[in-house]
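[1] I'd like to go over a predicted model; first the sequence, then the structure.
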Amino acid sequence: MHTVMPVYGTRPEAIKMAPVVRALQQSPLFRPTVVLTGQHRDILDQVNTTFGVSADADLGIMTPRQTLHDITVRTMTGLQPLLDRHVPDAVLVQGDTTSAMAAALAAFERKIPVVHIEAGLRSGDLFDPFPEEANRRIIGQIASLNLAPTAHAKRNLLASGVPEARIAVTGNTVIDALHLMLDRAPAFGDPALTRALAGDAPLVLVTAHRRENHGEPMRRIGTAVRVLAARFPDHVFVLPAHPNPAVREHLLAALGTAPNILVTAPVAFPEMVHLMDRATLILTDSGGVQEEAPALGSPVLVLRETTERPEAVLAGTSRLVGTHVETIVDEAAVLLTDPVRHAAMAHAASPFGDGHAAARTVAALGALLGGAERLPDFEAADADSLSVSR
């Protein structure tokens, strides 16, 4: 039996790691030792509880207004004794956070194989998004196994010099997580949210948190939502506010107090899935939402200048609009008033997964360490086979 160590600490990582951890726990080949870094403390615990995942260790790296340097040092320092104690056969990291990069480096320094889940995403600009683009490039170069979610991501890895033998195309594990959550009836913990969704009013979901949007871009996003809420008073604009003070102090101040804008605390992942499923339109700078929403048939306007997930743009399910007020308002207004344009985005195929990414991940890991063979690579199919709703 192989000892493997999944390491993660943010909510998106937890959501995408959960199907993998569950699959590892169910496999006779593996004994997972789950390590949390702990950036998103409360909502991280919420996600793990939702998926029935228990941690074996928690580094607790979070400090107020910590820097990227702090995250790197605290993650590597905290992992050292755990790697020495457990001597895992592989360390699994997900995505492009600084803690994922630091965990990968800590393992690499001990010549422990690194497995990179959701590998190969590229924006083409080393500083946008920052620091994520650099983080994922670093991990990709040192990983013994790169698990690309799509064929496009595999091509990025090949172009960066990663040997094909170190790449498997699995699909994105977030689609596995969506399948698990849509089987549950929606239950919203916030009474105001329950009341807002009780009627038939169209819902516009807004999420914003990216580091590159802190400051003036975040203020512009808030202003655009305020303008849209005034222009579409029969729509409900729901904004689960990220806990980061750098987000709240600019975004919330610009929103105003319109009666059809509902600001909530961060919602649990099952609630978020059902909000996305209910949404007429989604405005977001989140990478995860760009992947999740197309599988639910929900059009997405991406509040960023670049995206490392061009598959959704090419498939017609999302559109890059940046953070300028006029552009956001104009693009959103078109989708809220033109049924033909809206339907074209809502019914496009999702290119990100089929719900079996975790199985492909575990099989590829087994092939790396011994005891299993890889499954065939994921290939994007048509809209009917990839959609998990509507």
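    Yes, it's here.

[2] Please count neighbours and contacts with C-alpha atoms only from this point.
    Noted.

[3] And the contacts of stretch 318-333?
    217-218, 220-221, 223-225, 227-228, 281, 290, 294, 299-307, 312-313, 345 (CA atoms under 8 Å, 6 or more residues apart in numbering).

[4] Just the ones in helices from the residues you listed, please.
    Among the contacts of stretch 318-333, the members found in helices (DSSP state H) are 217-218, 220-221, 223-225, 227-228, 290, 294, 312-313, 345.

[5] and residue 303, what is it in contact with?
    By CA under 8 Å, 6+ apart, the contact set of residue 303 is 208, 221, 283, 284, 285, 320, 321, 322, 323, 328.

[6] Select from these the one having the most neighbours.
    residue 221 (30 neighbours; other CA atoms under 10 Å).

[7] From residue 168, how far out is the closest residue in space to that one that isn't next to it in sequence?
    Among residues not flanking residue 221 along the chain, residue 323 sits closest, at 6.0 Å (CA to CA, 6 or more residues apart in numbering). As for residue 323, its distance to residue 168 is 35 Å (criterion: CA to CA, to the nearest Å).

[8] what are the ranges of the strands in the stretch 101-250 of the chain?
    For the stretch 101-250 of the chain, applying DSSP state E, counting those that start in this stretch gives strands covering 114-117, 145-148, 167-169, 203-207, 236-240.

[9] Now tabulate those in CSV and tack on mean neighbour count.
    Shown next, in CSV, are the strands of the stretch 101-250 of the chain (neighbours: other CA atoms under 10 Å):
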stretch, mean neighbour count
strand 114-117, 28
strand 145-148, 28
strand 167-169, 26
strand 203-207, 22
strand 236-240, 22
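
[10] Okay, one more to line up with it:
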Amino acid sequence: MSGARSRPRILVTFGTRPEAIKMFPVVNALARTGRFDVRVAVTAQHREMLDQVLAIAGIEPDIDLDLMEPGQSLDDLAARILTRFGEALDAQKPDRVLVHGDTLTTMMATLACYFRRIPVGHVEAGLRSGDIYAPWPEEVNRKVTGAIADLHFAPTEAAAAALRAENVAPAAIHVTGNTVIDALFAARAKLAADRSLAPQLAQLRTRFAGRRIVAVTAHRRENFGAGMERIAAALVRLAAREDVAVIYPVHPNPNVTGVMRPALSGICNIALIEPLDYLGFVAMMEASDLVLTDSGGVQEEAPSLGKPVLVMRETTERPEGVAAGTARLVGTDTGRIVAETTRLLDDPAAYEAMAKAHNPYGDGTAAVRIAGIVAAAHPGSRDLAADAVAVTVAASR
């Protein structure tokens, strides 16, 4: 499709804050090569939280579809992504599109590409829980994307094996590590150079000095309703301990705030705070003793910081952390959340076993590997593949 272009045009798209965190290293790695015409398109599923990451990463989107609407349904959002992103493809005429993970943006952008025979590379491919309703709707979003993409950037060998089990051609699968580790290392370097970049966390560390800090994130759709209520009850019980403090950046979704703020406001050692920018979020994880989450990405990030993770879900599409011992599934049962958290707080051996377990998610060079693989797939930039091999070899030593 590129005609007389001197460089292949690569369109990188994402819509949510977690996608932006995991894709900005890829955008930067592609741009640093000088061999691609790199464009960025955002759907803005998460408007304010997405903008925070873009500002930190220094990325200004070439296309901003700005599709966020209050109370939007999944089918309405899906339809608008499909049509609006399709229009962007017609205008940009990319040689390849890169998508990430498992959001509605990922699946619908991939479908729009398929309708135009534009090849798709899938970053963070192959994660599977085995249950199409958990995580919901992300499991199916990821599977549909995997059925269409021609380049699959699997973060781990287990993810690659899942793709092979679904008859994806082995030559199309590339184990790269997870780009979230690239982003995490970049954020840690910024924080190390200037701690004033996370002022709210500095204040909370002073406020909660001498307490064990439990960092919390909870916002997944499958936990809305009774699941959120049980999580809130568990946090109330944990906060009854004088040696514990809870820091919880509350997701703005009314299904979260409508439960958490009435249940937890006014408890002196629970800090319900506004969503943090990415540097603040990394600072929160660094300051914590352990993490309670129903998030996907946090299961990868926290172990890189040596923080045990208790996953408030019944299943996970990231079983490598559970197998390695860095994460444990605890569901949303109030008693189990309290019991497992208490065990880690009171049993140093149990804590150390999780904190020092091997992190299976990568070495911080995933984006460079991905850039090399994309280069090898497009004429005129094949020499970059050799550069990526050199980085991979150096990183393994």
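    Looks like it arrived, so ask away. Just so it is clear, the structure is predicted and the values come from calculations on it, not from any experiment.

[11] Got a TM-score for the two of them?
    Here the TM-score for the pair of chains, by TM-score structural alignment, normalised by the length of the first structure, is 0.94; 380 aligned residues with a CA RMSD of 1.9 Å.

[12] Just the contacts of residue 303 of the first structure: which are in helices?
    Those of those lying in helices (DSSP H): 221, 328.

[13] Export the contacts of residue 303 of the first structure as CSV, with columns for distance to residue 356 of the first structure.
    Converted to CSV, those look like this (distance: CA to CA, whole Å):
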residue, distance to residue 356 of the first structure
208, 29
221, 35
283, 28
284, 26
285, 26
320, 28
321, 31
322, 32
323, 35
328, 35
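
[14] from the contacts of residue 303 of the first structure, which single one is nearest residue 267 of the first structure?
    Nearest to residue 267 of the first structure among the contacts of residue 303 of the first structure, counting by CA to CA, is residue 208 at 13.5 Å.

[15] For that closest one, which residues are in contact?
    Per CA under 8 Å, 6+ apart, neighbours of residue 208 of the first structure: 218, 241, 242, 247, 284, 285, 286, 303.

[16] cool, residue 103 of the first structure as well?
    7, 75, 76, 79, 93.

[17] same question, residue 336 of the first structure
    Going by CA under 8 Å, 6+ apart, residue 336 of the first structure touches 280, 281, 342.

[18] What does it correspond to in the second structure?
    Taking TM-score structural alignment, the alignment pairs residue 336 of the first structure with residue 345 from the second structure.

[19] for residue 321 of the first structure, same thing?
    Taking TM-score structural alignment, residue 321 of the first structure has residue 330 as its aligned residue in the second structure.

[20] Not counting sequence-adjacent ones, nearest residue to its match?
    Nearest-residue entry for residue 330 of the second structure: residue 312, 5.3 Å, with adjacent residues in sequence omitted and distances by CA to CA, 6+ apart.

[21] Equivalent analysis for residue 59 of the second structure, please.
    With sequence-adjacent residues excluded and distances taken as CA to CA, 6+ apart, residue 59 of the second structure is closest to residue 24, at 7.6 Å.

[22] so the one you found makes contact with residue 56?
    No. Counting by CA atoms under 8 Å, residue 24 of the second structure does not reach residue 56; the two are 9.8 Å apart.

[23] who's more crowded, the two?
    Counted by other CA under 10 Å, residue 24 of the second structure and residue 56 do not tie: residue 24 has more neighbours, with 25 against 15.

[24] What's the local residue count around the equivalent of residue 32 of the second structure over in the first structure?
    The alignment partner of residue 32 of the second structure in the first structure, by TM-score structural alignment, is residue 26. Other residues near residue 26 of the first structure come to 11 when the count uses other CA under 10 Å.

[25] what does the one 10 residues further on give?
    Under the neighbour criterion other CA under 10 Å, residue 36 of the first structure is assigned a count of 27.

[26] list the contacts for it?
    So residue 36 of the first structure contacts 7, 8, 9, 55, 57, 58, 59, 60 (CA under 8 Å, 6+ apart).

[27] One more: residue 209 of the first structure?
    Here residue 209 of the first structure is in contact with 242, 244, 247, 285, 286 (CA under 8 Å, 6+ apart).

[28] now do 10 Å
    218, 241, 242, 243, 244, 246, 247, 248, 251, 284, 285, 286 (CA atoms under 10 Å, 6 or more residues apart in numbering).

[29] which of the residues you listed count as buried?
    218, 241, 242, 246, 247, 248, 251, 284, 285, 286 (16 or more other CA atoms under 10 Å).

[30] ok, so of the residues you listed, who is nearest residue 99 of the first structure?
    For these, the nearest to residue 99 of the first structure is residue 286 (17.8 Å; CA to CA).
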